[in-house]
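K.L.:
Just need the structure, nothing else, for what follows:
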Amino acid sequence: MPDGFPTGELTLHGRVLPASNATFVGEIAGVRVVYKPIAGEKPLWDFPDGTLAAREVSAYAVSQALGWDVVPPTVLGDGPHGPGMVQLWRDEVDDQSPVDIVAEGQVPAGFRHVFDGLDAHDQPVSLVHEDSDALRRMALFDVVVNNADRKGGHVLPMADGHRHGVDHGLTFNLEHKLRTVLWGFVGEPVTEDEAAGLGRLGAALDGELGARLVEMLSEDEVATTAKRLARLLGRGTFPEPASSRYPVIPWPPF
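P.N.:
Modelled structure (predicted):
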């Protein structure tokens, strides 16, 4: 259990209806949380093993080992609909948009261009994201956990400039499935500080963290995660999208 995580009965306040799996907002001991019961997970042909809840908790464990606070504190807990993922709520601010859609070619200062397309009215637009240390770390985290669903709405802007990533149920697949809107750093070298964080994760995977992840993921998934990490460190640069039959950006991107 993460330090300071509330204990007690989980009380629900409402359901997040747009979510693809059952997602509820509630509280424990006056602290707001997100609750995703395992019973509300839709079966996925390409994620047949384990649970999405376990993958979310595993993603938090990796975030902690990196030391980057990408994922809010997340545990496997119990609630009104049975066991599931319980994550501390984070209040995002409305006046910051780390990932955005702008008129084609009109990339704001401090942002990176990702791709061009057409909006719902067939107007040319560009997908952009901010050029920040927080998003660089999140992009590297996504590479390591093989995140198949990094939408713009899964990047939460905090008032102090930090960014949290949420919704990590589609992670740790054995096949390469990286789908993300954070492609703006492609080809750039990994900094010394970033490499140090990745190195901390590598050491943790060789020890206690690896043993913990095997309790939630398959041994092959944990081994493949270590291989992805080693490949990223060996290459020393942000990877390019892999050419495959899978899309490299989630749809919709928000």
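
K.L.:
CA atoms for contacts and neighbours, from now on please.
P.N.:
Will do.

K.L.:
And stretch 211-223, what's buried?
P.N.:
Across stretch 211-223, burial judged by 16 or more other Cα atoms under 10 Å covers Leu213, Met216, Leu217, Ser218, Glu221, Val222, Ala223.

K.L.:
Can you show me the helices along the stretch 1-150 of the chain?
P.N.:
For the stretch 1-150 of the chain, applying DSSP state H, counting those that start in this stretch gives helices covering 52-66, 133-145.

K.L.:
Here is a second sequence; please produce its structure as well for comparison:
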Amino acid sequence: MTSPTDPAARQLLAQGRLEVEGRLVDASNVTLYCALELDGLSGHAVYKPVSGERPLWDFPHGTLAGREVATYLLSEASGLGSVPPTALREGPLGVGMVQLWVDTTDDELVDVRPPAEVPDGWRVVLHAHDRLGEPAVLTHADHPGVRDLAILDIIANNTDRKGGHVLAGTDGRVYGVDHGICLHSEPKLRTVLWGWIGEPLPSDAVEKLRALPEKIYGSLGEELSAHLNGVEIGAVVERAEKLLSTGVFPEPGDDWRAIPWPLF
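P.N.:
All right, here's what the predicted structure looks like:
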């Protein structure tokens, strides 16, 4: 099984033979579980063909598959967050997004629990009541990998960061998946990872954000232009610069729902 951090993973994704083994039925668009094989290397991947996408009125440009690839490119170039290797390529049902499958542990990184059962150090995002009227909280781990994913979501303008999209990899890394509705030019951040509101950005993230505009004006911008329009690419720079100017994790906006539903 090829690790997400293995340099050969990109080649396997781009050139490997893709064979459908099943379908993830909970997904809103066609999402297939596939085997990958190339010259003795093997692995598994998620394949989302463009032909299986349902059009979204507020994302009229490009494809959801392209936005998944663009978010991966942004993560890789910026060093913010971890997204499994992702490529746009031909598959059994035509061109689509192919992303390396991540093996995960049983560890939960986002959860809804009674207040008394929140693990020490976890961040509480929302107080509510369950269907029986008992107190409950939306909470997530205070983990560097989760925090970096929250920063990636800000600059990628992720409008659907559900708890089930935050994975604890068996390699110890935290991975974010399912980025089809990211990178809109208008503010649409909707996430379960609001646990650091008002706190200073970590110094390593600040350095990565400072370096991002130059990358976008260079080779990264050229790569993104295959999937996004110019306004959307420029908005990435604007979000990074705004985040740097404030120096803290932002609060939710008042003009849109800031937490996705369902939560997972």
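
K.L.:
quick one on the thing from earlier: right, so the helices of the stretch 1-150 of structure 1: which one is the most enclosed?
P.N.:
Most buried of the helices of the stretch 1-150 of structure 1, by mean neighbour count (mean count of other Cα atoms under 10 Å): helix 52-66, with a mean of 24.

K.L.:
so where in structure 2 does that helix end up aligned?
P.N.:
Residues 64-78 of structure 2 are matched to helix 52-66 of structure 1 when aligned by TM-score structural alignment.

K.L.:
mean shift between the matching stretch and structure 1?
P.N.:
Per the superposition on structure 1, stretch 64-78 of structure 2 and its aligned residues are separated by 0.5 Å on average (mean Cα distance after the TM-score superposition for structure 1).

K.L.:
contact partners of that stretch?
P.N.:
48-50, 53, 81-88, 96-97, 152, 156, 178-183, 208-209, 211-212, 215, 220, 223-224, 226-228 (Cα atoms under 8 Å, 6 or more residues apart in numbering).

K.L.:
Pull the most distant pair out of the buried residues of stretch 211-223 of structure 1.
P.N.:
The distance between the two most remote of those (Cα to Cα) is 13.1 Å, for Met216 and Ala223.

K.L.:
mind checking the longest helix of structure 2?
P.N.:
helix 230-246 (DSSP state H).

K.L.:
Over which residues of structure 1 does it lie when aligned?
P.N.:
Going by TM-score structural alignment: helix 230-246 of structure 2 matches residues 219-235.

K.L.:
In that stretch, which residues are buried?
P.N.:
Going by 16+ other Cα under 10 Å, stretch 219-235 of structure 1 has these buried residues: Glu221, Val222, Ala223, Thr224, Thr225, Ala226, Arg228, Leu229, Ala230, Leu232, Leu233.

K.L.:
Wait, the first one touches Thr171, no?
P.N.:
So that's Glu221 of structure 1. No: under the criterion of Cα atoms under 8 Å, Glu221 of structure 1 is not in contact with Thr171, lying 9.7 Å apart.

K.L.:
re earlier: buried subset of the contacts of stretch 64-78 of structure 2?
P.N.:
The buried subset of these - by 16+ other Cα under 10 Å - is 48-50, 53, 81-88, 96-97, 152, 156, 178-183, 209, 212, 215, 220, 224, 227-228.
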